[in-house]
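J.: Let me see the structure of the following:
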Amino acid sequence: MMFGQKNIMLRYTFIVFVMALIAVAVIIKAAFIMFAERQYWKDVADRFVKENVTVAPTRGNIISADGKLMASSLPEYKIYMDFVALKEAGNDSVLMNHLTEICEGMHQIFPDKSAQSFRRHILNGRRAKSRNYLLYPKRISYIEYKEVKKLPVFNLNKYRGGFHELAFNQRKKPFGSLAARTLGDMYPDITLGAKNGIELTYDSILRGQNGITHRQKVMNKYLNIVDKPAVDGCDVITTIDVDMQDIAEKALVDQLKNLNAVSGVAVVMEVATGDVKANVNMTKAGDGNYYEMRNASVSNLMEPGSTFKTASIMVALEDKYITPDYVVDTGNGVVNMHGSFMKDWNWYKGGYGKIDVTRILEVSSNVGVSTIIDHFYGKNPQKFVDGLKRMSIDKPLNLGFVGEASPRIQGPNERYFAGTTLPWMSIGYETMIPPIYLLNFYNAIANNGVMVKPKFVKAIAKDGEILKEFPTEIVNPKICSDTTLMQIRTILRKVVSQGLAKPAGSKQFNVSGKTGTAQISQGKAGYKAGGVSYLVSFCGYFPSENPKYSCIVSIQIPHGPASGGLQAGSVFSRIAERIYAKHLNQDLEHAKDSTSILIPNVKSGDIQEAAYVLRALNVNSNSASISTASEDIPVWGKVTTTPTQAELKETKINSKLLPNVKGMGAKDAVYLLESYGLKVRLSGVGKVTSQSLAAGSHVRRGQTITLILK
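T.: As a prediction, the model looks like this:
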């Protein structure tokens, strides 16, 4: 009995000892895993279990008014290899068996590296047992990525083949730098958002919403479970017209190069809607070329010069102090204004003498405009300022762009308003107006006095459907009376046809507008510190009788001579003529005259088909008399046209004699002749003008007949 108890105790002791050893081993192994192998198992865990993984949405597109893609998010990839996963899956030998094929394929896709280079590179990663080995140093496109995925081993999933990728969303602009500052820029890491332009203004709409996923093991397989799907961004449809933007950019840059200019702006706006069809902002870079660096049309605060004279004269016209034939004695072109000399551009030639208001704007007389404003508003400058504000020329437009500026028109109660301020303000100095505000003012003149807000975006869309449209906003329903409007529009038309703005005109249509030439202030240093630089401009609209588009061209040049009409007006003319040719189709009714022939040239042949078309087009003809009861059987005939109608006449066909197919189209002629058993050869296009076998001759089946078409 005692022996049995000892035996049992020995066994229990052995079992306890073994369990203790196992416990110690478990603790040691756990400690080893926790400390020595911690990173390895953490990496393994990350491969198989991922919680709350953010899924980035696709950023929406920016689309032009004419439906062209201007900015889009396209995926780019960096490609990697996990050689440890490859070996654990037992596919290392598969890689070595297909290595030559893989390297040749990589070379075909990326010709900048040889197959031998790829081979050495891959073998280095295999020897290093790398888990995240970069196969190619550059980001690759989606198309290149799909080609790489077709290669052996790389076409396996990443846990069997080791091939994996890191995706980046890259913002691309198919038209390059065209309208670059209007569209805006993204940070290199697109997830950080936009810097400026439409990209920033509409970032919340374009960005979309992040999604969330996690990895979960289901039936021995790890699946990506979507907790919250990503919502892709909406598309922004702009008002920009790619053709007009291209026209304006080329015309402006050509002139900037000719003048060696510092910078230039050209903006085209649709009169009735305020849609900005082109917005060009060019600045000279260190390499001598011109690039879109900042949205100067909305951010540049500069003295506008003589283009502002239109507003000054309108205030006086509206207050009924003057009429277009009001005469001012400008003398010899120099006048003392409160201790400072006001000069006309031609003072050295003796000035203009006595001229009326219309002529004052035609020749852009500084003396004439400043004399009028100083005479009628000198004792009450606030009334003049109120007149400007009444026309909303200074009203903030809140266009939504970063760095957007608003006009600065000072009043008599402000600190720097002196005796000379009013006369110099009247000719465009001592006021600061961004180019787009000045354009908006002239656009209101063209739009029958209705000032609308410039618009850069017309709609928001998703999956091809419009979600929201942006209507035209009215800033001021009437900037002036109809009388003032009629008077100033007549004057602005004469400024181009008879005045200094002739270079802005066109032989094809009438243009209205005003030139501007201003010395650029250097702040406290004055206007002539370091040499005189100029801002030359032209602002106007076309065609004068029924304005469709308004446009401003503003160029900063570092030297003289300066001429708003010649240097900026000529750019306006080129832009206007090219837009007119491409986009302003004329109504046919306006082209009619007593000699017009409005009946189409109709080919002979199956007049039953011709009759159907003529009836559908409402063309005056005798088509109603042509029977359509037997549409499967052609009704052959001839068609003659007069200035007033098309006459269709059936022709009897003799089955034994060769028909006359002159005047027919190729289809009808071939159909008819082949029904006679003839072989037909064609030469040329158009309608049949001659046939090699004479009409009326006896037909012999199998003969070849040649038809000449013109």
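J.: From here on, just use CA atoms for contacts and neighbour counts.
T.: OK.
J.: Wasn't residue 167 part of a strand?
T.: Yes - note on residue 167: a strand contains this position according to DSSP: H, G, I helix; E, B strand; the rest coil.
J.: isn't it right up against residue 74?
T.: No - with contacts defined as Cα atoms under 8 Å, residue 167 does not count as touching residue 74, sitting 10.1 Å away.
J.: Helices of the stretch 501-650 of the chain, residue ranges please.
T.: Under the criterion DSSP state H, counting those that start in this stretch, the stretch 501-650 of the chain carries helices at the ranges 569-583, 607-616.
J.: Please convert these to TSV, extending it with distance to residue 704 and mean neighbour count.
T.: Putting the helices of the stretch 501-650 of the chain into TSV (distance: least, Cα to Cα, whole Å; neighbours: other Cα atoms under 10 Å) gives the following:
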stretch	distance to residue 704	mean neighbour count
helix 569-583	47	21
helix 607-616	26	18
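J.: Let me have these in a markdown table, adding distance to residue 355 as columns.
T.: As requested, the helices of the stretch 501-650 of the chain are exported to a markdown table (distance: least, Cα to Cα, whole Å):
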| stretch | distance to residue 355 |
| --- | --- |
| helix 569-583 | 24 |
| helix 607-616 | 61 |
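J.: Among the ones you listed, which comes closest to residue 691?
T.: Closest of these to residue 691 is helix 607-616, at 20.4 Å (criterion: Cα to Cα).
J.: Show me what that closest one is packed against.
T.: Using 3 or more Cα pairs under 8 Å, 6 or more residues apart in numbering; DSSP states H and E as the contact definition, the elements that helix 607-616 packs against are strand 636-641, strand 646-650.
J.: just the helices in the stretch 351-500 of the chain please.
T.: In the stretch 351-500 of the chain, helices defined by DSSP H, counting those that start in this stretch lie at 357-362, 366-377, 381-390, 421-426, 435-446, 482-497, listed in chain order.
J.: So residue 303 is in contact with residue 427, correct?
T.: No - using Cα under 8 Å, residue 303 is not in contact with residue 427, being 9.6 Å away.
J.: And these two? Which one has more around it.
T.: Neighbours of residue 303 and residue 427, each counted by other Cα atoms under 10 Å, are more numerous for residue 427; the result is 30 against 26.
J.: From residue 47, how far out is that one?
T.: Using Cα to Cα, to the nearest Å, residue 427 is found at 72 Å from residue 47.
J.: What of residue 389?
T.: Residue 389 sits 66 Å away from residue 47, taking Cα to Cα as the criterion.
J.: Before we compare anything, build this one as well:
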Amino acid sequence: MTIKRDITWRVGVIYLALVVLAVFVFGKVVYLQVVEGAEWRAMEQKMTNKERKIEANRGNILASDGRKLACSVPSYRLYMDLMAHGLTNEIFNSNIDSLSYCLSKFFKDQSASTYKRRLTKARQQHKRYFRIHHRRVSFTELKEIKKFPIFRLGKNVGGFIPEQLDQRKKPFGILASRTIGKLYEEKEKGGMVGLERAFNEDLKGKSGVSTFTRISGRWVPEEVMPPQNGKDILTSIDIEIQDVAENSLKRQLVKHNAHHGVAILMEVQTGAIKAMVNLHRKSEGVYVEDYFNYAIGEATEPGSTFKLASMIVALEDGYVNLDDSIDTGKGVHRFYDRTMKDSHYGGFGKITYRQVFEKSSNVGISRMIFENYNAQPQKFIDRLYSMGLNKKHGLEIKGEGEPMIKYPGSKSWSGVSLPWISIGYESKLTPLQILTFYNAVANNGKMMKPYFVEGVYQHGEEVKSFKPVVLNPSICSLGTIEKVHDLLVGVVEHGTGNNLKNNNYKIAGKTGTAQIAKGSGGYKNGGVEYQASFVGYFPADRPRYSCIVVVNGPSNNVYYGNVVAGSVFKQISDRVYASGFDMLDEHPVEVPKEGVLPYSKGGKKEDLLTVFEDMNVTIDGKDVESEWISTNAQEHKVNFSRKTFSNGLVPNVKGMGAKDAVVLLENMGMKVIVSGRGRVIGQSVPPGARFKTGTKVFIKLG
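T.: Below is the predicted model of the structure:
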């Protein structure tokens, strides 16, 4: 019995232990399924499945003619899986010498034996992701490398793994670099500044996903969601004008050792920005574009270019007439505890308001505003506000500077605020905000929003377009616009901008020379530096483009706006005018009425006589003594008249055929470029202008 009881007891213990174990196992299973189930299922999924993000190609940023300003160029890092499934010892050993030789010959940095030693050692160490070379290769180079021994066998057998990496390139170097913008180093963040940031959502596209499943120790692709590549954006930037503006400004900055400079060209009727330059001095004689967008972001006291706004207010309110006179004395006038001075030593004495503006008299402008608005300063400021000078433009590119014009009653307003604001102090505007205001004058009072992008494209098809936007339909009356237009022309023809005057076309504009606080310490603590500027539009009689040039901190004792900034403006406007066929006058060709004798283009008398006599056409003026003649077809005859040309002056070739016009102009030493068909309806260099040998002249046919 004792033995039986002992056996029963032992069996019972074992049974109980098994029951406890079963309960424990069951409990653990339940715990793993319910409490930790999600975690373990995720781990299992990770071990047997994985996803790989497929980067989308970033869209291109294009110039107005479609050329690439910024684009993504693929480059490749080269890796090798030395334990690839199909890479047997036989394949590796029989081809390693040839592969090493090819790599050495291609990269030209290590011997074939060094490459062989590195690859052999990596295989012995069972390397699965061995980097072949530190240098990235281009797509063209990759195609060549894929033909090397072993690599040509593919990924599974040869173990060759190229990893694609996109690099953002700017084919035109620094041209418009700040406007184009740049990307964050962390690729997923996208655009940092400029158009890259403003249109990041359009440019970046959408990444795809590739899913892999682990089968028999190998990762096998299961399904793929392809990436959606980014869209292209077509800008309004003209790369040729941008190049001229950038080089012209850079030469002037170097010449005057200036701190930084800005140049902007805008299309008058639309507000499209055709060029924008932001150059910053990195070291003496070295200027970079990719530093800060001064054109958009730097709001400073504009100085004399603001006098246009003061003149518009006074004219609009009817307080002055341009031919009225004001005594500027010796160029010094005291307002309370501060003294206003003219830059011209000795002053201008008694002059008209027209001359006040043309000569940029500080005393004349400030007295005009102070005497008419001192009792009602809010009326003057309200007029400025009504023109939109206190508002941002809402640009696509981030970082627009905040405009500031003091208002009566504010903490910083004082008795001298009114006269100083009238000449461009105690106020702040960015270069682009000033240009937009002048552009409105050129556009008969209609203020346009500046814009940089014409449209967004996908696979060459437009998916989004941007139209001109009107900020203010009328900044003032047309009568006032006509008056200030004459003033701006007068500045160049008779005033401070006289060095910009030329015989080919007229410029309307205003010089500006301002002293601005240097740094954040204010005028007293930080000191001052000069800011030279010129802003205007051309051709003055039919404005097509407006332009501003601002040079900050010229340090070679030359700082006047007409010299430092005006010369850059002139180089830009000359180039645009000379290269633009749309700048020429167009006159409709009169088509002869039915029944009228055949009319002809003007040309050589000898050639025309031959043709008309052969056609039995009656000629009136056959005995006119002139090599070149003009013709006029009438009902029963053709009239010949003398066409004369003065030596040293550009001839009038309008109405002539292309052949005769080219012969005549080239014989005089000019270079001729022709556009269109028919007879000459316009010429870029006006008749009667003096020229130099080699001068380019564009003639338009119609």
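J.: could the helices of the stretch 351-500 of the first structure go into CSV alongside distance to residue 331 of the first structure and mean neighbour count?
T.: What follows is these, written out as CSV (distance: least, Cα to Cα, whole Å; neighbours: other Cα under 10 Å):
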stretch, distance to residue 331 of the first structure, mean neighbour count
helix 357-362, 13, 24
helix 366-377, 9, 22
helix 381-390, 25, 18
helix 421-426, 17, 24
helix 435-446, 30, 26
helix 482-497, 21, 20
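J.: In TSV, list these along with distance to residue 86 of the first structure.
T.: Formatted as TSV, the entries for the helices of the stretch 351-500 of the first structure read as follows, by distance: least, Cα to Cα, whole Å:
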stretch	distance to residue 86 of the first structure
helix 357-362	82
helix 366-377	83
helix 381-390	75
helix 421-426	78
helix 435-446	61
helix 482-497	77
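J.: Looking at those, which is nearest to residue 60 of the first structure?
T.: Nearest to residue 60 of the first structure among those is helix 435-446 (27.3 Å), distances taken as Cα to Cα.
J.: ok, for the equivalent of residue 131 of the first structure over in the second structure, nearest residue in space, not its chain neighbours?
T.: With TM-score structural alignment as the matching criterion, the partner of residue 131 of the first structure in the second structure is residue 128. Take residue 128 of the second structure and drop its neighbours on the chain: the residue closest to it by Cα to Cα, 6 or more residues apart in numbering is residue 81, 4.2 Å away.
J.: Please name the residues that touch the one you found.
T.: Residue 81 of the second structure is in contact with 127, 128, 129, 130, 158, 159, 160, 161, counting by Cα atoms under 8 Å, 6 or more residues apart in numbering.
J.: Which PyMOL command selects the buried ones in those?
T.: Applying 16 or more other Cα atoms under 10 Å to the contacts of residue 81 of the second structure leaves a buried subset, and the PyMOL line that selects it is:
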select buried, resi 127+129+130+158+159+160+161
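J.: ok, so of the contacts of residue 81 of the second structure, who is nearest residue 170 of the second structure?
T.: Within these, proximity to residue 170 of the second structure (Cα to Cα) peaks at residue 161, which comes in at 28.1 Å.
J.: That closest one matches what in the first structure?
T.: Residue correspondence, TM-score structural alignment: residue 161 of the second structure in this structure matches residue 164 in the first structure.
J.: and if you look at residue 472 of the second structure?
T.: So, by TM-score structural alignment, residue 472 of the second structure is matched to residue 476.
J.: Share the number of residues neighbouring that match, please.
T.: When neighbours are counted by other Cα under 10 Å, residue 476 of the first structure comes out with 18.
J.: Excluding residues flanking it in the chain, which one is nearest it?
T.: For residue 476 of the first structure, ignoring the flanking residues on the chain, the nearest one in space by Cα to Cα, 6+ apart is residue 451 at 5.0 Å.
J.: just residue 155 of the second structure next, same as before
T.: The shortest distance from residue 155 of the second structure to any residue that is not its chain neighbour, by Cα to Cα, 6+ apart, is 6.3 Å, and that residue is residue 161.
J.: didn't the one you found look like it was pressed against residue 76?
T.: No - checked against Cα under 8 Å, the pair residue 161 of the second structure and residue 76 is beyond contact range at 9.7 Å.
J.: Just to check, residue 266 of the second structure is in contact with residue 545?
T.: Yes - A contact is recorded between residue 266 of the second structure and residue 545 when judged using Cα under 8 Å, the distance being 5.6 Å.
J.: which bit of the first structure covers stretch 559-570 of the second structure?
T.: Mapped onto the first structure using TM-score structural alignment, stretch 559-570 of the second structure spans residues 562-573.
J.: For the match of residue 161 of the second structure, which three-state class applies?
T.: For residue 164 of the first structure, the assignment made with three-state DSSP gives strand.
J.: That one: what's it in contact with?
T.: With contacts defined as Cα under 8 Å, 6+ apart, the neighbours of residue 164 of the first structure are 79, 80, 81, 82, 158.
J.: do residue 457 of the first structure as well
T.: With contacts taken as Cα under 8 Å, 6+ apart, residue 457 of the first structure has the following neighbours: 236, 237, 238, 239, 275, 470.
J.: Tell me how many other residues crowd the second one.
T.: Using other Cα under 10 Å, the number of residues around residue 237 of the first structure comes to 24.
J.: what do we get in the second structure for it?
T.: Matched to the second structure by TM-score structural alignment, residue 237 of the first structure sits across from residue 234.
J.: Spatially nearest residue to that match (excluding sequence neighbours)?
T.: With Cα to Cα, 6+ apart as the criterion, residue 234 of the second structure has its nearest non-adjacent residue at 4.8 Å, and that residue is residue 62.
J.: Distance-wise, check that neighbour relative to residue 183 of the second structure.
T.: 16 Å.
J.: which of these two has more neighbours?
T.: With neighbours defined as other Cα under 10 Å, residue 62 of the second structure and residue 183 compare such that residue 62 has more, 22 against 17.
J.: Quick check: the aligned residue for residue 412 of the first structure in the second structure?
T.: In the second structure, the position corresponding to residue 412 of the first structure is occupied by residue 408, as judged by TM-score structural alignment.
J.: separation between the nearest residue to that match once chain neighbours are set aside and residue 121 of the second structure?
T.: Counting by Cα to Cα, 6+ apart, residue 378 is the residue found nearest to residue 408 of the second structure once chain neighbours are left out, at 6.0 Å. Residue 378 of the second structure sits 84 Å away from residue 121 of the second structure, taking Cα to Cα as the criterion.
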